[in-house]
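What follows is a predicted protein model with its sequence.
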Amino acid sequence: MIGTMFRSDDVPAEDRFDHWREMLVQTRPSEIVSSHDTDFWAECRLMPLGPVTASPMSFVPTHYRRSAQMVRRFDPEQYQLTLLLDGELDLDHAGRTETLRPRDLHLVDSSRPFDLRSVDDGRFRVVKGVGVDVPKVLLPFPPHRVRDVLGQGFSGREGVGALLADFLVGLDRQAETLQPSDAPRLGTVVAGLLSAWLAQVLDAEAALSPESRQRATMESVKAFILRNLHDPELAPPVIAAAHHISLSYLHRLFQQHFQGETVAALIRRLRVKGAGRDLADPSLHGTPIHTIAVRWGFPRASDFTRAFRSVYGLSPTEFRLQNL
């Protein structure tokens, strides 16, 4: 497991808000107030990932304010990214005022004041999101360039923003199964995806290091493959064209990141694994094997049987009988 979990329900009711405030002040120094301080509820997992910290959290309507005086008193020299998953937030920062909605990404500079508050629309709404604190020195952009995007809401539903958002959500979901030894590598991935996302919104891909561009491309390729496994036309030339890279560069990426496994071999393995899950699913017992094969991108029965046997050592029929 990575990180430590804070649950307000584990603290006496009269101490919950104070504990929440003290915990957050250590990572994101700010003034915190809430109209629910007497019946406060919140959950947060602090996940140190090397120099990067991720913090999936949920809380009742709360107001966070970092004044100019607080900036002068202490500045951790960080950028603070937030992915909003549920609820709405109003943000005043860097001369901008934005209303942030679910799946929005926004960036705050710890060297500037901000005012972040839950939207009060008359409904009691728990706010849910994932925060990331990253030292400024880890990002390949000068402060005057990053200033252009501070305080703005950007969609996390498409492009590199979607990759970044999905990775942050996955961190929270897999926190119990991840090991402390994974943390530094995961922090490197988060910083790389954040850099790639900033490069996209700033239209400044040239500022990325070759390693960061390569990691971002690889994450995009993997996401594309997973989305299109059911398409029988999915093949290396299609993947390369979709990412505006050469076929030779795609194969070189796989040699470096998949220990020699080819693009076609990965696609075949993932398809077979998906078909295996369906064949072992009792609720799909009545679905013909050929239908499952076609669903996972194998229109020819002989190709499916050969690929399936190479992974499981059994024919699809034998595998289904054994599992059911």
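Ah, there it is.

Going by C-alpha atoms from here, please, whenever you check contacts or count neighbours.
OK.

So the closest residue to residue 268 other than its chain neighbours, which state does it fall into?
In space, and not counting its chain neighbours, residue 268 is closest to residue 307: 7.1 Å by C-alpha to C-alpha, 6 or more residues apart in numbering. The three-state label given to residue 307 by DSSP: H, G, I helix; E, B strand; the rest coil is helix.

another one to put next to it:
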Amino acid sequence: MIETAFNTQDLPPGERFAYWNAMTDRSLCPTLISSDHANDFRATLRNLDFGAVQVSIPGMPSLRSARTPKLIRKSDPELYNVALDPRGTMKVSHVGRDLVLRPRDLVVYSSSHPFDARVTAGEQGFAQLVEHLGNRPRSR
């Protein structure tokens, strides 16, 4: 197993959000991210690489993440993501369905289809456990 971890608080506040965007594009898949917390974005990402399976554990403030057809054409790692939402809530629109995920809910979604996700952090922020199946993302 290979483990990598990242904490935006290791960077100056003005650089955190841009770095988070670039890092998640590289390690997961390209998305458009926006947040009311962009000026001082405090987030963590822990990746566990087991070879055939990669597990990501992000912790972050409220944000919006969208995967557009244009981004899919640019780069599609052809992943199925199994996400368990242990803290906070997430509204997801994916393949014609709108879902609201609450703690302990489970969702499966594909990087090959557009999605729009709105994460609402609770008092302790938002955290999620995501298992990536398929052609794993590669760091560039």
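Right, received. Where do you want to start? Since this is a predicted model, take the numbers as computed values, not measurements.

which residue lines up with residue 53 of structure 1 in structure 2?
Correspondence of residue 53 of structure 1 to structure 2, assessed by TM-score structural alignment: residue 54.

Kindly report the same for residue 106 of structure 1.
Under TM-score structural alignment, residue 106 of structure 1 pairs with residue 107 in structure 2.

Strands of structure 1, start to end?
Along structure 1, counting by DSSP state E, strands occupy 4-7, 31-33, 42-49, 52-59, 63-66, 78-86, 89-93, 96-100, 104-109, 114-118, 127-135, 154-155.

which one of those is the most hemmed in?
strand 104-109 (a mean of 24; mean count of other C-alpha atoms under 10 Å).

how big's the offset between that strand and structure 2?
Its aligned residues in structure 2 lie a mean 0.8 Å from strand 104-109 of structure 1 after superposition (mean C-alpha distance after the TM-score superposition for structure 1).

and the strands of structure 1 as TSV, adding distance to residue 303 of structure 1?
What follows is those, written out as TSV (distance: least, C-alpha to C-alpha, whole Å):
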stretch	distance to residue 303 of structure 1
strand 4-7	47
strand 31-33	61
strand 42-49	43
strand 52-59	43
strand 63-66	58
strand 78-86	42
strand 89-93	52
strand 96-100	49
strand 104-109	43
strand 114-118	55
strand 127-135	43
strand 154-155	40
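
what sits up against stretch 60-75 of structure 1?
By C-alpha atoms under 8 Å, 6 or more residues apart in numbering, the list of residues contacting stretch 60-75 of structure 1 from outside reads 29-36, 40-42, 110-120, 124-127.

repeat for stretch 124-140 of structure 2
With C-alpha under 8 Å, 6+ apart, stretch 124-140 of structure 2 has contacts from 26-29, 52-62, 77-89, 119-120.

and if we set it to 6 Å?
Contacts with stretch 124-140 of structure 2, where a contact means C-alpha atoms under 6 Å, 6 or more residues apart in numbering, come from 26-28, 53-61, 77-88.

for structure 1, what's the longest helix?
In structure 1, taking DSSP state H as the definition, the longest helix is helix 183-202.

swap in structure 2?
Max-length helix for structure 2 by DSSP H is helix 13-27.

So for it, what gets flagged as buried?
For helix 13-27 of structure 2, a neighbour-count test (16 or more other C-alpha atoms under 10 Å) marks 15-17, 20, 23-25, 27 as buried.

With distance to residue 66 of structure 2 added, can I get those in JSON lines?
JSON lines is the format used below for those (distance: C-alpha to C-alpha, whole Å):
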{"residue": "15", "distance to residue 66 of structure 2": "21"}
{"residue": "16", "distance to residue 66 of structure 2": "19"}
{"residue": "17", "distance to residue 66 of structure 2": "16"}
{"residue": "20", "distance to residue 66 of structure 2": "15"}
{"residue": "23", "distance to residue 66 of structure 2": "16"}
{"residue": "24", "distance to residue 66 of structure 2": "12"}
{"residue": "25", "distance to residue 66 of structure 2": "12"}
{"residue": "27", "distance to residue 66 of structure 2": "16"}
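
Specify which member of those is nearest to residue 102 of structure 2.
For the buried residues of helix 13-27 of structure 2, the closest approach to residue 102 of structure 2 (C-alpha to C-alpha) belongs to residue 24, at 22.6 Å.
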